[in-house]
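In: model this:
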Amino acid sequence: MMQSAQQEEVGGQFHLLGTRRFAPFFVTQFLGAFNDNLFKNALVVLLTFHATGWSTLSPGLLANLAAGIFMLPFFLFSATAGQLADKYDKALLARAVKLLEMLIMLVAALGFWLHSLVVLMGALFLLGMHSTLFGPVKYAILPQHLREDELIGGNAWIEAGTFVAILAGTLIGALLAGTVDAPVWIAVGGLLVAGAGYLASRQIPAAPAPVPNLAVNLNPLSETMRNLRLARNDRVIFIALIAISWFWLYGALFLAQFPAYACSVLGGSESAVTLLLATFTIGIGVGSMLCERLSGRHLEPGLVPLGAIGLTVFGLDFAWVTHELAEISASTAASGQALGLLLQAPAVWRALFDLLMLGGFGGLFIVPLYALMQLRSLVEQRARIVAANNILNAAFMVFGALSAAAALSAGLSLAGLFAIAALANAVLAGVIHRLQPEYGAAMVRWLRRRAG
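Out: Okay, here's the model as predicted:
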């Protein structure tokens, strides 16, 4: 036992991938996030380029409708999901959710076979429900299986893995939509991924229910309010949830603009969108994985304000270089440029560096907050606290998307949008520091230790 602990110490956070306590769960959640984005993006691509074959609605409206339908279950079922994860063994819930995912892919196959947009949108709604049900399991199970000094590393793997899964699912979903002769093969691919996720979930060790006698309230509205009150009972937790939700708004706002950015600012093609996504994802992964090394394998709140500073600084620089690139693009009227030609411009490299740093500092910002939420929450309420976090995440992202759409429709440029977002990040960081000055004090202590 002592030798195993020594080996884990030497291996750092990478040893987790070799343990049954973590590896099967990591694979399960990775494949789930991958499958969500594979199906969702494949469907959006089909509706964008072949809209007339599915509906009389415009492609833009269909894409936004799909995004809204996928997010709706997070509002409707997060509170119920939190109760279920506190009441039942989380490993059993993970397996049940994976079985549900396989059934959803069969519904999707039926939708493609019948050429029914209604059935496909129903499958997308169910896939959103699948993600909603898995959310509380995803974060509440880690403290049950990992030691306290492993939580930073475990959360780092989860965050890095989630963003890589989003990127991979998005790219492969678009590829399948553009290459397969029959769309039903998209659902078949999703079914195979869901089956692999179920097999992985069967290896997750038991995670006994903390409150097996909990009476489940099926009223989503009253239970949502109850979950939010639970979170507000602890000021530290609630501020952490607000900060986490803000990060998802901030990150989603940048990600949502990448297609328009690649086309109108860079004058590039689909490969430019891929490059932007990949750069941001690599940044998130690197920043998340650095958290354990920088924190000494313990919760380090000082990384949160450091991450917030980086998110503001590089957000503002990204806005500035976006303004410069937009002027160049307007003067040259370039469009559909090859990736190699784009990379000859120094300003493009600066924009990519900013995106890499945005992702990296985002990882430093988000991982300690998730660990804080897990460690600070009472065991018997942890899953419901996670559910409250998911509700706030969804609300913030929807608000951010609507605000960005309204601002852009009113004539605001992409550069202006990014600048406002970065300044808002600075304001929020200041508010958090005022409400929770321990973050700033912890950063000063951490910097002194690193300097010494």
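In: okay, CA-based contacts and neighbour counts for the rest of this
Out: Will do.
In: now do the strands in the stretch 1-150 of the chain.
Out: Per DSSP state E, counting those that start in this stretch, the stretch 1-150 of the chain carries no strands over any range.
In: and the helices in it?
Out: All helices of the stretch 1-150 of the chain, identified by DSSP state H, counting those that start in this stretch, fall at 2-11, 23-49, 59-87, 90-114, 117-140, 142-145.
In: now the second one, please; I'll put the structures next to each other:
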Amino acid sequence: MSNPTVTHSTDAAPAAHGPAPAHSQFRLLVQRRFGPFFATQLAGAFNDSFLKQLVILLVTFHATDYTTLSAGLVANMAAGLFILPFVLFSAYAGQLADRFDKAKVIRAVKMAEVAIMVVASAGFFMKSLPVLLASIFAMGCHSAFFGPVKYSLLPRVLAKEELTGGNGLLEMGTFLSILLGTLVAGVLAAMTTNPLWLSLALLGFAVLGLASSLFIPATGEAAPDLKLHFSVVSETIATVKMGQREGEGVWNSLLAISWFWFIGAVVLSQIPALGKDLLQGDTTVVTVLLATFSVGIAVGSLLCERLSGHKVEIGLVPIGSIGLSVFTADLALSADRFAVLLASSATAAPLDWTHFLAMSGSLRVLGDIALLGVFGGLFIVPLYAFVQLRTAPQRQSRIISANNILNALFMVVAAGMSAGLLAAGLSVTGLILVCAALNAVVALYIYKTVPEFLWRFLSWFVVHAIYRLRSTGTAHIPEDGPAILAPNHVSYVDALVLSALCPRPIRFVMDASIFRVPVLSWLFRQVNAIPIASAKREPETLEKAMAAVDAALRNGELVCVFPEGALTRDGQVAEFKPGIRRMLDATPVPVIPIGLSGLWETAFARNGKSLGARLTSLRPGRRLEVNVGAPQSAEVDIEVLRSKVLDLVQPRGPQPASRPTQARS
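Out: Below you'll find the predicted structure:
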């Protein structure tokens, strides 16, 4: 399998920091900034899969012409030779992609691919397995050098609102191309062993990839002063450490992506044995299983843009991880159940794909594999987009290289674990169940280590399960740097709504009595909320809160302060307390007014509704509106700030008139 591993915009790209229209991701396919690159990636992924599968099939069915080695050994050699370059050369590949224009790097890699296919063609004419294995190693080198530039190019040509959609298209295209390469290799190998036709096919797709790369627009040099260093050991270690230093969120995202490839390496490597030995199917059944997984990945990848609302939404990652665990486990159970039913029937084995589909229980097996793919797409696409968004432009390619190195290492460990457990007598379905359990444990660890993932999941789930969120002015929230968000305070879920809206982490200043609520207190601490109290009630808590806000702003973070100081009890915007003025005086930063509407009638507001009325108000589909105003200077008068918030609040239905502002002494 090809290893699928924010900046200045180009002339062909929209401004990377400006708002992008919320159109379908498919429009990118006809735009020069994305379309040629997409075609180049598809051709490369196809050839990776096509070459490896051709070699394996020819050695399997025409062994005497090529080697005396077993087909299984050759398949493992091919897989190992393809992965090895990711460990050896990824660090240097990342340096090249950061140092030079990415379009030029892609064209150089694609020219190398044409040369590699010429060598592979010679191997077919000579019927030389060593030459063919060398070609597979060279294609691994091709992919190792293409990987860093592939994922670091996207944030240079796409607006941040397009990153999830662009990554979704990329993953969809990659997996379908891998599938197509595998299928075409099988069909072609069954029709002919004439090396001329095999060579024409390989060279044709390599030339197609090179031709499409010529239309990729220039991106500029991300790090023109970077000095190149080639050292397999020291630079590989340095590159991985660079990924670790990029921030806890990025580093754990890299680990999560690599974990996905660990699970994928284990489960996908068991599909042939699962189809042949447990499901009693022939090669067509194995092909159907692999095709179902690839289509599932494609569907899940494309769903990410719709579910995320055209933004980088890591709240989808926990959903993906839950689905991976559930359907990995159910795949093992459904396959065992199918085997039991098959054993009790009089059906002759092996089954072809039509007879397999006619058997009871087959649809459950296929459904599990399809949903594994869907949730895999929901898991991995937001992580790639998150890494791209949170990584410094001048280091993006090297961070992707760190990811590729980790991916390769995790896949090697996966292969070793699988071989060891199977050799120890564990069944194929037992191994798959072990993967499901390990995935659940690793997911819990990640969400404990990076609570932002869990908080985003809660935000995303609450908002999308109950409400229809409409927002305006979100471009006013800065992508980086300190600022204070100043919304009106309507309900207990205001923080979740704002978190669902903003891709950046927010430090919420909240009432100390709510902060200390059992169970919830743990979550508030994990997301670094800041408890605050009045000077009369808890002066020490107030001073600690002011110091924490000052430290957060000086650290370049977003801080959300509810200037009213408490939830509204009548649906009105109360007068603002002087605390926000003190924060701005201590650390002058922009303050952004926000108006929340539609929450007053919900179950989470202090509106005096009965329990029955509150439960009724939980019906899905209630519309919320969040209007973000233009940033105000740190010197803004808090009465002016309150009037800005009032202007942004759009009442739904009859609302009490706004309370007149009282003069302060």
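In: report the TM-score for the pair.
Out: Comparison of the two superposed chains (TM-score structural alignment, normalised by the length of structure 1) gives a TM-score of 0.96, and 448 aligned residues with a Cα RMSD of 1.6 Å.
In: on that earlier part again, ok, which of the helices of the stretch 1-150 of structure 1 comes nearest residue 410 of structure 1?
Out: For those, proximity to residue 410 of structure 1 was assessed by Cα to Cα; helix 59-87 is nearest, at 17.4 Å.
In: angle of the closest one against helix 90-114?
Out: Angle, helix 59-87 of structure 1 to helix 90-114, by axes from the mean of the first three to the mean of the last three Cα atoms, to 10 degrees: 150 degrees.
In: rewinding a little: any chance of JSON lines for the helices of the stretch 1-150 of structure 1, columns mean neighbour count and distance to residue 196 of structure 1?
Out: Converted to JSON lines, the helices of the stretch 1-150 of structure 1 look like this (neighbours: other Cα atoms under 10 Å; distance: least, Cα to Cα, whole Å):
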{"stretch": "helix 2-11", "mean neighbour count": "11", "distance to residue 196 of structure 1": "27"}
{"stretch": "helix 23-49", "mean neighbour count": "23", "distance to residue 196 of structure 1": "8"}
{"stretch": "helix 59-87", "mean neighbour count": "22", "distance to residue 196 of structure 1": "22"}
{"stretch": "helix 90-114", "mean neighbour count": "21", "distance to residue 196 of structure 1": "9"}
{"stretch": "helix 117-140", "mean neighbour count": "23", "distance to residue 196 of structure 1": "16"}
{"stretch": "helix 142-145", "mean neighbour count": "18", "distance to residue 196 of structure 1": "21"}
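In: so which of those comes closest to residue 413 of structure 1?
Out: Using Cα to Cα, the helices of the stretch 1-150 of structure 1 put helix 59-87 closest to residue 413 of structure 1, at 19.1 Å.
In: that closest one: how far from the chain's middle?
Out: Relative to its chain's centre, helix 59-87 of structure 1 lies at 14 Å (Cα atoms, centre = their mean, to the nearest Å).
In: once aligned to structure 2, how far is that helix on average?
Out: Mean deviation of helix 59-87 of structure 1 relative to structure 2 after superposition (mean Cα distance after the TM-score superposition for structure 1): 0.8 Å.
In: and that helix, which stretch of structure 2?
Out: With TM-score structural alignment applied, helix 59-87 of structure 1 matches the range 71-99 in structure 2.
In: how about stretch 335-354 of structure 1?
Out: Counting by TM-score structural alignment, stretch 335-354 of structure 1 corresponds to 349-368 in structure 2.
In: buried set for the matching stretch?
Out: The neighbour-count criterion (16 or more other Cα atoms under 10 Å) identifies 350-351, 353, 356-357, 361-362, 364-368 as the buried residues of stretch 349-368 of structure 2.
In: need the residues you listed in JSON lines (columns: secondary structure).
Out: Formatted as JSON lines, these follow (DSSP: H, G, I helix; E, B strand; the rest coil):
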{"residue": "350", "secondary structure": "coil"}
{"residue": "351", "secondary structure": "strand"}
{"residue": "353", "secondary structure": "helix"}
{"residue": "356", "secondary structure": "helix"}
{"residue": "357", "secondary structure": "helix"}
{"residue": "361", "secondary structure": "coil"}
{"residue": "362", "secondary structure": "helix"}
{"residue": "364", "secondary structure": "helix"}
{"residue": "365", "secondary structure": "helix"}
{"residue": "366", "secondary structure": "helix"}
{"residue": "367", "secondary structure": "helix"}
{"residue": "368", "secondary structure": "helix"}
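In: closest to residue 89 of structure 2 among those residues?
Out: residue 368 (36.3 Å).
In: surely that closest one touches residue 327?
Out: Yes. Residue 368 of structure 2 lies in contact with residue 327 (Cα atoms under 8 Å); the separation is 5.3 Å.
In: tell me the counterpart of residue 317 of structure 2 in structure 1.
Out: That one, residue 317 of structure 2, aligns with residue 304 by TM-score structural alignment.
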